[in-house]
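**Q** I would like to see how this sequence folds:
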Amino acid sequence: MKKAAAMILLMAMTILLASCSQGADNKTGSKTKTVDDVLQQQTATTVEATTSASTVKNNNTNKKQADVDLTELSSTMVYSEVYNMVSKPDDYIGKTVRMNGAMAMSKGNNQVYYACIIKDATACCSQGIEFVLKDGSYPAEGTDITVFGTFNTYKEGEYTYCQLKNAVIEA
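**A** Okay, the predicted model is just below:
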């Protein structure tokens, strides 16, 4: 009896999952979406929601409005948005970004790099973005911070890196 109930439940879940995975038709007649399609759809929704939430929040405080406010997003959406920022940086150049996380420091190429590290809900997939403060007064490593700055990229050798320039740490 338990096996029959388990089989019925498994079949019902399979049918539900199959029907949920069908998307709009494309030229080949396939009804599936790629990961990029889903991320683009979520990003568009996120940017709209972030802008609205940021406007409401910033109307009530003295904080500057951010084009991309990662502090207003769930951990899943933050992960997706930061992934997009790193994989398609040209879409974000010149936009203002607000993010919060842990202050991190790394040394290399005779230089010190500072980043804001964001952990996801399970703390398994940390991501971060480098930042350069206007005043050069960096907090201690591990400090929880909220950083606001302008998204930019730069090259070192053959690699392109993302950073927030002219950044400030908000209280």
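**Q** going forward, measure contacts and count neighbours with C-alpha atoms only.
**A** Will do.
**Q** and the longest helix for the protein?
**A** Criterion DSSP state H: the longest helix present in the chain is helix 35-59.
**Q** now the helices: where do they sit in the protein?
**A** Applying DSSP H to the chain gives helices spanning 2-20, 35-59, 75-87.
**Q** and the longest one with helix 75-87, angle?
**A** Angle of helix 35-59 versus helix 75-87, following axes from the mean of the first three to the mean of the last three CA atoms, to 10 degrees, is 110 degrees.
**Q** Return the set of buried residues in helix 35-59.
**A** Leu39, Thr43, Thr46, Val47, Ala49, Thr50, Thr51, Ala53, Ser54, Thr55 (16 or more other CA atoms under 10 Å).
**Q** now those residues as CSV including distance to Cys162?
**A** Below are the buried residues of helix 35-59 laid out as CSV (distance: CA to CA, whole Å):
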residue, distance to Cys162
Leu39, 20
Thr43, 18
Thr46, 20
Val47, 19
Ala49, 24
Thr50, 21
Thr51, 22
Ala53, 25
Ser54, 23
Thr55, 25
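**Q** to compare against the first, here's another:
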Amino acid sequence: MKKLQKWLILFVGILLITGCRDNASSNKKVNNGKSVNDVLEKQTKAEEQKEQTEEKDKKKESTDTSENTETEDVDYDLTEMNSDMVYATVYQMMMEPEQYEGKTIRIDGNYYISKDEATGNTYHFCVIKDALACCAQGLEFVRKNEEELSDEDYPEQETEIIVQGTFETYKEPNDETLYCRITDADMQIKK
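**A** This next block holds a predicted model:
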């Protein structure tokens, strides 16, 4: 029993001695890593710079395009933009359609058709695929004199086309969803 008491006293003594030593070295906190706020701030600044660059590119491309097409007045020519700008522009059209309302748009992509069995309506689309083919986006279009056209006046599905017309939004009867499309459109098969 006395041996046990000696070991217990020795253990408690060592514990007290080590617990009372100077903590100067343990108070030095090493934080070489970045805080969450630093990382978020850096990413936010990078994103803002990217958006500013994209806006400048869009303005420059829009200016370049208008200089190249003397007879045509196109506000947004997506056929002249790189894939990132096309994706960003179409995404922006979907998110803030009021900014594009009434603007002349030119896009190129693959032709697709869809028929709504419930309403009997037929919808025509130009689907724009990105370089990785993961994030395809598209716009519905309505050609000039649509009522006078038949199925033979349209190409086969997945044919590459160019569509130019006026951007507008609309709602279907009994549906509160806001849809976007290009109206009074000219469609050409891409060569």
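**Q** Just give the TM-score of the two.
**A** Superposed pair, TM-score by TM-score structural alignment, normalised by the length of structure 1: 0.73. Supporting alignment: 144 aligned residues with a CA RMSD of 2.8 Å.
**Q** Dump the helices of structure 1 to TSV, plus distance to Val112 of structure 1.
**A** Listed next are the helices of structure 1 as TSV, based on distance: least, CA to CA, whole Å:
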stretch	distance to Val112 of structure 1
helix 2-20	47
helix 35-59	31
helix 75-87	20
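**Q** I'd like to know which of those is closest to Phe151 of structure 1.
**A** When the helices of structure 1 are compared by CA to CA, helix 75-87 sits nearest Phe151 of structure 1, at 9.0 Å.
**Q** so that closest one aligns onto which residues of structure 2?
**A** Using TM-score structural alignment, helix 75-87 of structure 1 lines up with residues 83-95 of structure 2.
**Q** Can you state the mean residue-to-residue distance of the matching stretch versus structure 1?
**A** Following the fit onto structure 1, the mean deviation recorded for stretch 83-95 of structure 2 is 0.5 Å by mean CA distance after the TM-score superposition for structure 1.
**Q** now the strands: where do they sit in structure 2?
**A** Assigned by DSSP state E, the strands in structure 2 fall at 76-77, 104-115, 122-128, 137-143, 160-170, 179-189.
**Q** before we move on, back to that, would you mind saying which of the helices of structure 1 lies nearest Phe148 of structure 1?
**A** Using CA to CA, the nearest of these to Phe148 of structure 1 is helix 35-59, at 12.7 Å.
**Q** counting contacts, what elements does the closest one pack onto?
**A** Contacting helix 35-59 of structure 1 under the criterion 3 or more CA pairs under 8 Å, 6 or more residues apart in numbering; DSSP states H and E are the following elements: strand 68-69, helix 75-87.
**Q** Pull the distance from the longest one to the chain's centre.
**A** Right, helix 75-87 of structure 1. Remark: helix 75-87 of structure 1 is offset 3 Å from the chain centroid, using CA atoms, centre = their mean, to the nearest Å.
**Q** Please list the outside residues in contact with that helix.
**A** For helix 75-87 of structure 1, the external contacting residues (CA atoms under 8 Å, 6 or more residues apart in numbering) are 39, 42-43, 46, 70, 91-92, 119-121, 127-128, 162.
**Q** Report the buried residues of it.
**A** So helix 75-87 of structure 1, judged by 16+ other CA under 10 Å, has buried residues Ser75, Met77, Val78, Tyr79, Ser80, Glu81, Val82, Asn84, Met85, Val86.
**Q** now do stretch 161-175 of structure 2
**A** Ile161, Ile162, Val163, Gln164, Gly165, Thr166, Phe167, Glu168, Thr169.
**Q** hang on, the earlier thing: nearest to Leu133 of structure 1, of the helices of structure 1?
**A** Each of these has some distance to Leu133 of structure 1 by CA to CA; the shortest is helix 75-87, at 19.5 Å.
**Q** That closest one vs strand 96-108, what angle?
**A** Using the same axes, to 10 degrees: helix 75-87 of structure 1 against strand 96-108 is 70 degrees.
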